[in-house]
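Asks: Structure of the sequence below:
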Amino acid sequence: MQLTHFSKRLSTVGNFLAITVLCLSAIAFTWHSSLLSNTTAIAAPSVNFIANADSTVKGKANEDAGQTKNFIDDAADKVKNTAKRNASKVAESTDGNGSFVQRKALKDTATIQRRADEDAAKTKKAVDDTKNAVERTVDNIKDAFGK
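Replies: The predicted structure follows:
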């Protein structure tokens, strides 16, 4: 299908108008954003925002660390209780006569409870280290933007 002379001209004018509108829109958006941009007005609220975020993040880190430590304590208590229950079941099954199996169960119970305490202490220390790292990072970011 061949275009007539009139439709060729109309197609060319349409392309030209589309390109012109696109370029003018790009220029208008660029001009508008550069005229309304006020960097001093933007800089001041960001420092306040960072200061507010500082206390929020540190508060959340402390809260989460406390909850995590409670969870660790609960898990250690459950491990200890389970070890005690298992030892008492062994004692009941051996009629409490001080057999080798009963002594072994009591020794294992003591070992499990000691290790539960040690693991809980190590995990709590790791939680504290992580919380401190978060707080140091927040302080470093605050110092970087504060200067």
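
Asks: For the rest of this, base every contact and every neighbour count on C-alpha atoms.
Replies: Will do.

Asks: what's downstream of the longest helix anywhere in the chain, the next helix or strand?
Replies: Ranked by residue count and defined by DSSP state H, the top helix of the chain is helix 39-93. Following helix 39-93 in sequence order, the next helix or strand is helix 100-146 (DSSP states H and E).

Asks: From residue 75, how far out is the residue lying closest to residue 146 once chain neighbours are set aside?
Replies: Once flanking residues are discounted, residue 146 sits nearest to residue 47: 6.5 Å by Cα to Cα, 6 or more residues apart in numbering. As judged by Cα to Cα, to the nearest Å, residue 47 and residue 75 stand 41 Å apart.

Asks: What's the local residue count around residue 120?
Replies: Neighbourhood size, residue 120 [other Cα atoms under 10 Å]: 20.

Asks: and if you look at residue 46?
Replies: Residues near residue 46, counting by other Cα under 10 Å, number 13.

Asks: Same check on residue 43?
Replies: Per other Cα under 10 Å, the neighbour tally for residue 43 reads 11.

Asks: Let's compare: structure for the following, please.
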Amino acid sequence: MKLNFVTKQLSSLGRWLATMLVGLLAIAFIWQGAFTTAALASPNPTLIASRDAGDQVQQKTREGARDAKGFIRDTANKVERTADRNASRVDRATDNKGSGGFFSRRAKIDRDRIHMRAEQDAARTQRAVDNSRNAVERAVDDIKDALD
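Replies: Modelled structure (predicted):
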């Protein structure tokens, strides 16, 4: 069924975007703190990888993960609303003709299946975002511990 293909592609795209966003945020904030002229010219080499930079990376990672989760939840809600609209259109179309029992039931079954899969995909993608965020935070903690 094409709708299942579309929802799988949307969830796959959401996971990929969330992982990419978290990774890019981590790289960007580490890069930003590592190559400032003040840090390079400073006699204190710990400015490049200070605890504050690590805390900033972790905070930005958390914010990015929160934003990605919001995007994932919005996408799941839009898919569910579309399924509801499609089911109600089928109901309206079949009510006027009087022979809508089979099509109406089928539309409701499809709607329920789409709701279930949207929730499953959203939960799976949010777990992937959490895992990515945790991996970045562990890496930052390991780097901070190594520099202490």
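
Asks: mind listing what the residue nearest to residue 146 of the first structure touches?
Replies: Shown in contact with residue 47 of the first structure (Cα atoms under 8 Å, 6 or more residues apart in numbering): 142, 145, 146.

Asks: could you flag which of these are buried?
Replies: Among the contacts of residue 47 of the first structure, those classed as buried by 16 or more other Cα atoms under 10 Å are residue 142.

Asks: As CSV, the contacts of residue 47 of the first structure with distance to residue 106 of the first structure would be great.
Replies: Formatted as CSV, the contacts of residue 47 of the first structure follow (distance: Cα to Cα, whole Å):
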residue, distance to residue 106 of the first structure
142, 54
145, 59
146, 59
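
Asks: Just name the closest of the contacts of residue 47 of the first structure to residue 10 of the first structure, please.
Replies: residue 145 (56.8 Å; Cα to Cα).

Asks: That closest one matches what in the second structure?
Replies: The equivalent of residue 145 of the first structure in the second structure is residue 147 (alignment by TM-score structural alignment).

Asks: What's the separation between its match and residue 140 of the second structure?
Replies: 11 Å.

Asks: Could you do residue 62 of the second structure as well?
Replies: 13 Å.

Asks: so residue 123 of the first structure sits right up against residue 72, yeah?
Replies: Yes. Using Cα atoms under 8 Å, residue 123 of the first structure is in contact with residue 72, at 7.5 Å.

Asks: between those two, who's got more neighbours?
Replies: Regarding residue 123 of the first structure and residue 72, a neighbour count based on other Cα under 10 Å identifies residue 72 as having more, with 20 against 16.

Asks: thought the more buried one was touching residue 119?
Replies: No. The pair residue 72 of the first structure / residue 119 is not scored as a contact, 9.1 Å apart, by Cα under 8 Å.

Asks: residues contacting the residue lying farthest from the centre of the second structure?
Replies: Going by Cα atoms, centre = their mean, the residue of the second structure most distant from its centre is residue 98, 43.3 Å out. Contact analysis of residue 98 of the second structure by Cα under 8 Å, 6+ apart lists nothing.

Asks: Counterpart of residue 134 of the second structure over in the first structure?
Replies: By TM-score structural alignment, residue 134 of the second structure lines up with residue 132.

Asks: what number of residues lie near its match?
Replies: A count of neighbours around residue 132 of the first structure, defined by other Cα under 10 Å, yields 15.

Asks: How much space separates it from residue 62 of the first structure?
Replies: 9 Å.

Asks: Residue 80 of the first structure now?
Replies: Separation of residue 80 of the first structure from residue 62 of the first structure (Cα to Cα): 27 Å.
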